[in-house]
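In: the amino acid sequence is not available; the structure is as follows:
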């Protein structure tokens, strides 16, 4: 078990997400940055489906009540175990009674803590991902105890051949054409791919908005299905990028679609960071 001494900011348990329930309006949820969560799990030899802890902007303080091993990937948040410095993308054996803390945010905004065997929190609709309307819990709270696999042997030779890492300095967000891309004028397309955009203060697990707008439009569509990574265009010209906790349908034209790798990269960016779209 792991006991939460301090919850940090917007800390949650996430896995690959909740599939097969979108027809009922249930979001996919899951780790915002699958590149980093996959890396943390791979380092420990876990399944890619193993649940991890998603830590946003500031980290929790955790007491390990049993022996385990951990790996941290994604944002650099100056982690320590018993006040000894830890590094991202390394495996550490942890003894019962140890305390994990996080400090200064150095790079990115979301990091992922994996434990050997994964977090064994309750599954709801086939997933351990927290989403309040489905699971009744959204973020960590002080005193909460999280079950983990115990006495699990560690894979000493993890397969990292498929593991990816971010170029955190890149602002390039790779996209595909969305279903309503052809509604755009040539001038609007030029704005999308030649302009520079910055992330607005409205950014979270549901959606990222961009500060700059493109030309207004009067296009209308029937309410249609959306996915994480769908880029919607409002009549005023505002661009909204749906993320992992987004709604399952929408009535704005779906002009672009982010790749999974681009969703992951975008999830490590915050207010005022630059975004440049490029067609895949």
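Out: On my side now, so go ahead. Just so you know, these numbers come straight off a predicted model, no measurement behind them. Residues are numbered from 1 along each chain as shown.
In: contacts and neighbour counts: CA atoms only from here.
Out: Fine.
In: element containing residue 241, please.
Out: Using DSSP states H and E, residue 241 maps to strand 239-242.
In: next SSE downstream of that strand?
Out: As the chain continues past strand 239-242, the following element, by DSSP H and E, is strand 249-250.
In: which strands and helices lie in contact with whatever helix or strand comes next after that following strand?
Out: Per DSSP H and E, the first helix or strand lying C-terminal to strand 249-250 is strand 254-258. If you count contacts as 3 or more Cα pairs under 8 Å, 6 or more residues apart in numbering; DSSP states H and E, strand 254-258 packs onto strand 172-177, strand 230-233.
In: from residue 256, how far out is residue 25?
Out: Per Cα to Cα, to the nearest Å, residue 25 is found 22 Å from residue 256.
In: for these two, indicate the residue with more neighbours.
Out: residue 256 (24 against 11; other Cα atoms under 10 Å).
In: OK, contacts around the more buried one?
Out: 175-179, 181, 230-232 (Cα atoms under 8 Å, 6 or more residues apart in numbering).
In: how about the nearest residue to it, chain neighbours excluded?
Out: residue 178 (4.0 Å; Cα to Cα, 6 or more residues apart in numbering).
In: export the helices and strands packed on strand 254-258 to CSV and tack on distance to residue 165?
Out: Formatted as CSV, these follow (distance: least, Cα to Cα, whole Å):
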stretch, distance to residue 165
strand 172-177, 15
strand 230-233, 23
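In: out of the ones you listed, deepest packed?
Out: Highest mean neighbour count among those (mean count of other Cα atoms under 10 Å): strand 230-233, with a mean of 26.
In: and that one, how far from the chain's centre?
Out: 18 Å (Cα atoms, centre = their mean, to the nearest Å).
In: got the contact list for it?
Out: 178, 239-243, 252-258.
In: identify the residues contacting stretch 42-54?
Out: 11-16, 31, 37-38, 41, 69-71, 89-91, 110-120, 128-129, 154-155, 157-160, 163.
In: work out for me the element residue 133 sits within.
Out: Applying DSSP H and E, one finds residue 133 within helix 132-135.
In: where exactly do the helices run in this structure?
Out: 34-44, 132-135, 186-194, 260-266 (DSSP state H).
In: tell me which of those helices is the most buried.
Out: helix 34-44 (a mean of 26).
In: count of neighbours near residue 161?
Out: There are 7 residues near residue 161, going by other Cα under 10 Å.
In: could you do residue 9 as well?
Out: Residue 9, neighbours per other Cα under 10 Å, totals 15.
In: quick one: residues contacting it.
Out: Residue 9 neighbours (Cα under 8 Å, 6+ apart): 55-60.
In: comparison target below:
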């Protein structure tokens, strides 16, 4: 049983929670851009943790199912069609043979997830089905077929409700990065008090912050970075690394987003405004 990809849209891939085993070899973690929404889609269907979903960006994805099953399409808000009729997202959807799903547009947010009962079946690499260029073949192309297990009957499960309040805040929690203390007191104050916005440069590797701050720091010896690390370039740009980020970098690492903040940032569109909330860690209590 399989899905036939009729239209790919932008950045449509297979994603789970990513891989950590390849980091010593320089392989990015990857995984779903918004873990909260990805996990919700699987939770609605009662899937196991880390079940693979289809992740899509904003609009254009069209899929045809050749066998019955149940799916959940998790989005913040969107226009989604089943056989040309608009349907409700964030709920259990019964699929029949020949049904077609079209993601017409996302009204809010950037990323959405299509989960199928028991997850999509595709080859894993280092314990993950997540797409990453040159490692896997799970970036969707027109006429691709994605395997799933067929289910018939009626689902009697109660459907949880997505907490949209989770996404309403413009305050994002961050921790001090390894080079934070090298910043001047003025820059530290600006980071903790000024309002920032996102540029149009957004992809699975990084989101760039629009505003620039004068940088007098030297580049560092190459060091480890993670999704959520904020790098500070010689030109004063701040770059928030996302799920497909490299595992090392030579720019000062001035901040580190919390896991929730990565989820929130991933769904913010260009020109969205936000502030950093610097969380102090009391090492004496660790």
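Out: In hand now; what should we look at? Everything numeric here is computed off the predicted structure, so don't read it as measured data.
In: next, the TM-score between them, please.
Out: Once superposed, chain against chain, the TM-score is 0.93 (TM-score structural alignment, normalised by the length of the first structure); 278 aligned residues with a Cα RMSD of 2.0 Å.
In: could the contacts of residue 256 of the first structure go into a markdown table alongside distance to residue 124 of the first structure?
Out: Shown next, in a markdown table, are the contacts of residue 256 of the first structure (distance: Cα to Cα, whole Å):
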| residue | distance to residue 124 of the first structure |
| --- | --- |
| 175 | 31 |
| 176 | 32 |
| 177 | 33 |
| 178 | 31 |
| 179 | 31 |
| 181 | 36 |
| 230 | 25 |
| 231 | 28 |
| 232 | 29 |
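In: all strands of the stretch 1-150 of the second structure, in order?
Out: Assigned by DSSP state E, counting those that start in this stretch, the strands in the stretch 1-150 of the second structure fall at 2-15, 53-65, 69-74, 77-82, 85-86, 93-95, 100-108, 111-116, 145-147.
In: pick the most deeply packed of these.
Out: Most buried among the strands of the stretch 1-150 of the second structure, counting by mean count of other Cα under 10 Å: strand 111-116, with a mean of 27.
In: quick one: work out the angle between that strand and strand 69-74.
Out: Taking axes from the mean of the first three to the mean of the last three Cα atoms, to 10 degrees, strand 111-116 of the second structure and strand 69-74 form an angle of 170 degrees between their directions.
In: packing partners for strand 111-116 of the second structure?
Out: Right, strand 111-116 of the second structure is packed against helix 35-44, strand 53-65, strand 69-74 by 3+ Cα pairs under 8 Å, 6+ apart.
In: sorry, back to before: wouldn't the residue nearest to residue 256 of the first structure be in contact with residue 252 here?
Out: No - counting by Cα atoms under 8 Å, residue 178 of the first structure does not reach residue 252; the two are 11.6 Å apart.
In: of those two, who's got more company?
Out: Taking other Cα under 10 Å, residue 178 of the first structure and residue 252 do not tie; residue 252 has more neighbours (21 against 16).
In: mind listing what that one touches?
Out: 220-221, 223, 232-235.
In: quick check, nearest of these to residue 20 of the first structure?
Out: Residue 20 of the first structure has its nearest neighbour among the contacts of residue 252 of the first structure in residue 223, at 19.6 Å by Cα to Cα.
In: how about the nearest residue to the closest one, chain neighbours excluded?
Out: residue 251 (4.2 Å).
In: before we move on, back to that, now that we have the contacts of residue 252 of the first structure, which of them are buried?
Out: Neighbour counting by 16 or more other Cα atoms under 10 Å classes 232-235 among those as buried.
In: picking that back up, of all the helices and strands packed on strand 111-116 of the second structure, which lies closest to residue 263 of the second structure?
Out: So among those, helix 35-44 is nearest, using Cα to Cα, at 6.3 Å.
In: in the first structure, what range does the closest one match?
Out: On the first structure, the counterpart of helix 35-44 of the second structure by TM-score structural alignment is residues 34-43.
In: mean deviation of the matching stretch from the second structure?
Out: On superposition with the second structure, the average gap between stretch 34-43 of the first structure and its aligned counterparts reaches 0.4 Å (mean Cα distance after the TM-score superposition for the first structure).
In: coming back round to it: so which of the helices and strands packed on strand 254-258 of the first structure gets nearest residue 212 of the first structure?
Out: Comparing those by Cα to Cα, strand 230-233 comes nearest, at 11.9 Å.
In: with the second structure overlaid, report how far the closest one is off on average.
Out: Mean for strand 230-233 of the first structure is 0.7 Å (mean Cα distance after the TM-score superposition for the first structure).
In: in the second structure, which residue range corresponds to that strand?
Out: The alignment places strand 230-233 of the first structure over residues 229-232 of the second structure (TM-score structural alignment).
In: mind checking how far the residue sitting nearest the centre point of the second structure is from residue 244 of the second structure?
Out: Nearest to the mean C-alpha position of the second structure, by Cα atoms, centre = their mean, lies residue 33 at 0.8 Å. According to Cα to Cα, residue 33 of the second structure stands 9 Å off from residue 244 of the second structure.
In: tell me the residues that contact both of these two, please.
Out: Joint contacts of residue 33 of the second structure and residue 244 (Cα under 8 Å, 6+ apart) are residue 204.
In: centre of the chain versus stretch 29-47 of the second structure, how much separation?
Out: 9 Å.
In: and that stretch, end to end?
Out: OK, stretch 29-47 of the second structure end separation, Cα to Cα: 22 Å.
In: and stretch 248-262 of the first structure, by the same measure?
Out: Stretch 248-262 of the first structure end-to-end distance (Cα to Cα) = 19 Å.
In: just checking, residue 73 of the first structure touches residue 89?
Out: Yes - shown here, residue 73 of the first structure and residue 89 form a contact pair, counting by Cα under 8 Å, at 5.3 Å.
In: hey, what's in contact with both of these two?
Out: With Cα under 8 Å, 6+ apart, residue 73 of the first structure and residue 89 have common neighbours 39-40.
In: from residue 148 of the second structure, how far off is residue 4 of the second structure?
Out: Taking Cα to Cα, one finds residue 4 of the second structure at 11 Å from residue 148 of the second structure.
In: I should have written residue 246 of the second structure there, sorry.
Out: Counting by Cα to Cα - residue 246 of the second structure and residue 148 of the second structure are separated by 31 Å.
In: ok, the closest residue to residue 139 of the second structure other than its chain neighbours - contacts?
Out: Spatial nearest neighbour of residue 139 of the second structure, excluding adjacent residues (Cα to Cα, 6+ apart): residue 13 at 4.3 Å. Applying Cα under 8 Å, 6+ apart to residue 13 of the second structure gives the contacts 54-56, 130-131, 138-140.
In: if we can go back for a sec, out of the contacts of residue 252 of the first structure, which is nearest to residue 21 of the first structure?
Out: residue 223 (17.8 Å).
In: contacting residues for the closest one?
Out: 249-252.
In: hmm, try it at 7 Å
Out: 249-251 (Cα atoms under 7 Å, 6 or more residues apart in numbering).
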